[in-house]
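J.: Structure, please.
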Amino acid sequence: MELGIGMFGDLSFDTATGKPRAAKVKLQEILEQIKLADDIGLDVFGLGEHHRPDYAVSAPEIVLAAAASITKNIKLFSTVTVLSSAEPVKVYQNFSTIDLISNGRAEIGVGRGSFIESFPLFGYNLKDYDQLFEEKLDLLLNINNNEVVNWKGELRVPLINQQVLPRATNNGKLPIWIAVGGTPESVLRAAKLGLPLIVAIIGGMPKQFKPLIDYYKQEYVKHGHDVANMQIGIHSHSFLSNEPQNIAEYFNNYAAQMNRVGASRGWPPYAKSQYDGGRTKEGALFIGDANEVTDKILYMHELFGITRFIGHMDVGDPSHKNMMKAIELFGKEVAPAVRKAVV
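T.: Down below sits the predicted model:
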């Protein structure tokens, strides 16, 4: 099983001024954190796209390209690229370039996006939410499989004998994962296409997702794909410390970010009881000491048969010092224990 770290580049806010801290500082910290994850042998690093004042990363491919030049082995993954409001030709070109710089370590995670800021920002109509994703995924897969592209849709001008360059290292093909939040339609799409699936499990009880993942497995085989190639991942909020006080204090960071997001979605204030419940075995938060997080990842492997776990580890913008320590614990204590247990 592959183990990795994911981030969105969360920015904490100064309570006195109401302003987020500098994105410049955060981006430099992220690069240090990616380098550490690579140095200690983690398998993958994921970075997501947002267009809000509480996130520093609007262009994950740029940060991943910078990371490609300072890392050696870790896979560089978008978690996710909001494909519905992106240009598939440029998405492929950006990630094939990262792939060439990194000697074959680039991967794309594509999703429809749970945040909608990118749609008006780039001139797309939300009424086309589903069709945009379907068409653009079809085009991206066409590009991934063919250097010379012939494609026609309804929401974008056709491509007729257009050469898309540069090509990625693996005969031009990049790994493309479908990222979902829990809709059966999205899972079915991934299964039909035989694409790897990564599920964001950030609330409730993970075992509630078992029917969905079982559905993916069933449909994957039903549509003629080799089960030996099946890849299933989960992406969940995580934070590690072997000091109980640090875990208790992290609630403040976590609740602050959940409340910022929730304010625009009509959520009630995030409660300590939710945090504590999420940290139990049946909860969705991978927040605790190294042993607790290890046991929970192994439970996910038992429950779902996952081949990849990504711990989303910067929710609420914990300090750089605490992030570096959390990544170190994940790489030096959790990863070896999980790898030893999963044969």
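
J.: contacts, neighbours, all on C-alpha from now
T.: Noted.

J.: Scan this structure for its longest strand.
T.: Using DSSP state E to define each element, the chain has its longest strand at strand 232-240.

J.: Now do that one: which elements does it pack against?
T.: Secondary-structure packing of strand 232-240 (3 or more Cα pairs under 8 Å, 6 or more residues apart in numbering; DSSP states H and E): strand 197-200, strand 286-288, strand 308-312, helix 320-329.

J.: To compare against the first, here's the next sequence to fold:
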Amino acid sequence: MSDCIKTVAILGASGSVGTQTIDVIAQHTDKLALKFISVHTQTKTLVDVAQRLSVPTVAVTDERHSHDAVLSELSSTTKLLVGMHDAIEACKDSDIDIVVLSVVGAAGLTACYELIKAGKTVALANKESLVVGGDLIMPMVAADQLLPVDSEHAAIFQCYQGEDARATHKIWLTCSGGPFRGLSRQELMHKTPSDALAHPTWNMGAKISIDSATLMNKGLERIEAMHLFHADLNQIEILIHPESKIHSMVEYCDGSILAHIGISDMRIPIQYALSYPERWETPAPRLNFFELQACSFDAPDMESFRCLQLAERAARARGTMPCVLNAANEIAVYAFLDGSIGFTAIDETVERCMDMHVARPVESLEHLLEVDAWSRSYARQVIRRYSS
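T.: The predicted structure is shown next:
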């Protein structure tokens, strides 16, 4: 292995961030080498990527797909692992420089905890890791060990380069407003999964697209930013910016505001996490300021989009409450996607779970997993009542 080539592992290679990470690596094979990938069920994608980029080790984390016929097409030199535990262990290999953690939902919590504990550098695209386990994980994080991939957090991270974070007045966390911006709660009640999946500016997976429609995604990002940048929640303000060209801003005590501006393409923050502290030639088109007609801003409607209120409530309670918020939301989102509940029942389900929980300080990873399991179970009970 050449000293100038950075070796990469991807946990969650078939999702939106995973596939775009592979695209970045394919554009920079002189600087990056893909050593490991995992998928949960998309074994055809696994085989295609392994063949195209000569990936030496791969994993299928859903054991039910470990014998899919397509896996027989893997090269005889490619090592196949099964299960999340083995996938995480593979990422700890000393031959891997950076792990892109892009699995969706709370499944990333254990992976993030184990990788940080093992001293690996993690490019984090799984916001739930810090939403649920920020109190547990952040005290273990060394300087530059956890690099944000979410466009907003990558933007804030870049606005802090060369600056003293103690001089922060406010973090402006921008938000497109999603596909339902401007609608009343009454109008939201009748929205379908296909309506909610039609995000105006970003191409994302189903779970994150629904979170963007409810604005839960932004509530979770606010909690993540609180942990990642050691900020007080009151310093982090959500700003609706439909054009999605300003990806977030940091306002300093002297009134100066540093903004990160660019096109809506996740390959840019992904590449920065992989190239950090360097900058490489862009993997995406450039922003044309002459075609940018305007940038508009607005305050979020926290009455219609009640997930923002619930996320703030969880952030202020801290401890185990964000775990309940996140787990209940995951169950409710998938129930909405399969037609079991309506759109506004997502936040109603989350609220009922939070009402039944008393926040406690986080004691351990096992403690969080127990709270996560309780919240999912109770959320399913709430959803069954909707159906009965």
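
J.: TM-score them against each other, please.
T.: Here the TM-score of the superposed chains, computed with TM-score structural alignment, normalised by the length of the first structure as the reference length, equals 0.33; 190 aligned residues with a Cα RMSD of 6.5 Å.

J.: Would you confirm that residue 29 of the first structure contacts residue 320?
T.: Yes - using Cα atoms under 8 Å, residue 29 of the first structure is in contact with residue 320, at 6.5 Å.

J.: and residue 39 of the first structure, how far is that from residue 299 of the first structure?
T.: According to Cα to Cα, to the nearest Å, residue 39 of the first structure and residue 299 of the first structure sit 27 Å apart.

J.: Buried residues of the host helix or strand of residue 33 of the second structure, list them for me.
T.: In the assignment (DSSP states H and E), residue 33 of the second structure maps to strand 32-39. Under the neighbour-count criterion of 16 or more other Cα atoms under 10 Å, strand 32-39 of the second structure has 32, 33, 34, 35, 36, 37, 38, 39 buried.

J.: Work out for me the element residue 147 of the second structure sits within.
T.: Mapping residue 147 of the second structure onto the secondary structure by DSSP H and E places it in strand 146-148.

J.: elements contacting the next helix or strand along the chain from that strand?
T.: Read in the C-terminal direction, the helix or strand following strand 146-148 of the second structure is helix 151-159, with elements assigned using DSSP H and E. The helices and strands touching helix 151-159 of the second structure, judged by 3+ Cα pairs under 8 Å, 6+ apart, are strand 146-148, strand 168-175, strand 246-252, strand 257-261, helix 267-275.

J.: what's the angle between helix 151-159 of the second structure and strand 257-261?
T.: Relative orientation of helix 151-159 of the second structure versus strand 257-261 (axes from the mean of the first three to the mean of the last three Cα atoms, to 10 degrees): 130 degrees.

J.: which helices and strands sit right next to the helix or strand encompassing residue 189 of the first structure?
T.: With elements delineated by DSSP H and E, residue 189 of the first structure resides in helix 184-193, which encompasses its position. Secondary structure elements in contact with helix 184-193 of the first structure, counted by 3+ Cα pairs under 8 Å, 6+ apart, are strand 176-180, helix 210-222.

J.: Of the ones you listed, which is nearest residue 44 of the first structure?
T.: Each of these has some distance to residue 44 of the first structure by Cα to Cα; the shortest is strand 176-180, at 13.2 Å.

J.: Which of the residues in the closest one are classified as buried?
T.: 176, 177, 178, 179, 180.

J.: any idea how far residue 143 of the first structure is from the first one?
T.: In this structure, residue 176 of the first structure lies at 12 Å from residue 143 of the first structure, with Cα to Cα as the measure.

J.: Doesn't residue 150 of the first structure lie inside a strand?
T.: Yes - going by DSSP: H, G, I helix; E, B strand; the rest coil, the assignment for residue 150 of the first structure places it inside a strand.

J.: wait, doesn't it sit right on residue 140?
T.: No - in this structure, residue 150 of the first structure sits apart from residue 140 without contact. The criterion is Cα under 8 Å, and the distance is 11.7 Å.

J.: more crowded one of those two?
T.: Set side by side, residue 150 of the first structure and residue 140 show more neighbours around residue 140, with 20 against 15, by other Cα atoms under 10 Å.

J.: The more buried one: what's it in contact with?
T.: In this structure, residue 140 of the first structure makes contact with 88, 89, 91, 92, judged by Cα atoms under 8 Å, 6 or more residues apart in numbering.

J.: thinking again about what came up before, output the contacting helices and strands for the strand holding residue 147 of the second structure.
T.: With contacts taken as 3+ Cα pairs under 8 Å, 6+ apart, strand 146-148 of the second structure sits against strand 121-124, helix 151-159.

J.: ok, now with 10 Å
T.: In this structure, strand 146-148 of the second structure packs against strand 98-101, strand 121-124, helix 151-159, helix 216-228, helix 267-275, with contacts taken as 3 or more Cα pairs under 10 Å, 6 or more residues apart in numbering; DSSP states H and E.

J.: what element comes up after the fourth one heading to the C-terminus?
T.: So that's helix 216-228 of the second structure. Following the chain from helix 216-228 of the second structure toward its C-terminal end, the next helix or strand by DSSP H and E is strand 236-240.

J.: quick one on the thing from earlier: scan the contacts of residue 140 of the first structure and report the most crowded one.
T.: Of all these, the most densely surrounded is residue 92 (24 neighbours; neighbours counted as other Cα under 10 Å).

J.: Which secondary structure element is home to it?
T.: With elements taken from DSSP H and E, the one containing residue 92 of the first structure is helix 88-101.

J.: mind listing what's buried in that helix?
T.: With burial defined by 16+ other Cα under 10 Å, the residues of helix 88-101 of the first structure counted as buried are 88-89, 91-101.

J.: Quick one: list the elements packing against that helix.
T.: When contacts are defined as 3+ Cα pairs under 10 Å, 6+ apart, helix 88-101 of the first structure packs onto helix 60-68, strand 75-78, strand 106-111, helix 129-145.

J.: Now do residue 124 of the second structure: how many residues are near it, please.
T.: The burial count assigned to residue 124 of the second structure is 26, neighbours taken as other Cα under 10 Å.

J.: same question but for residue 187 of the second structure, I mixed them up
T.: Residues contacting residue 187 of the second structure under the criterion other Cα under 10 Å number 12.

J.: And residue 161 of the first structure, by the same measure?
T.: Applying other Cα under 10 Å, we find 11 other residues in the vicinity of residue 161 of the first structure.
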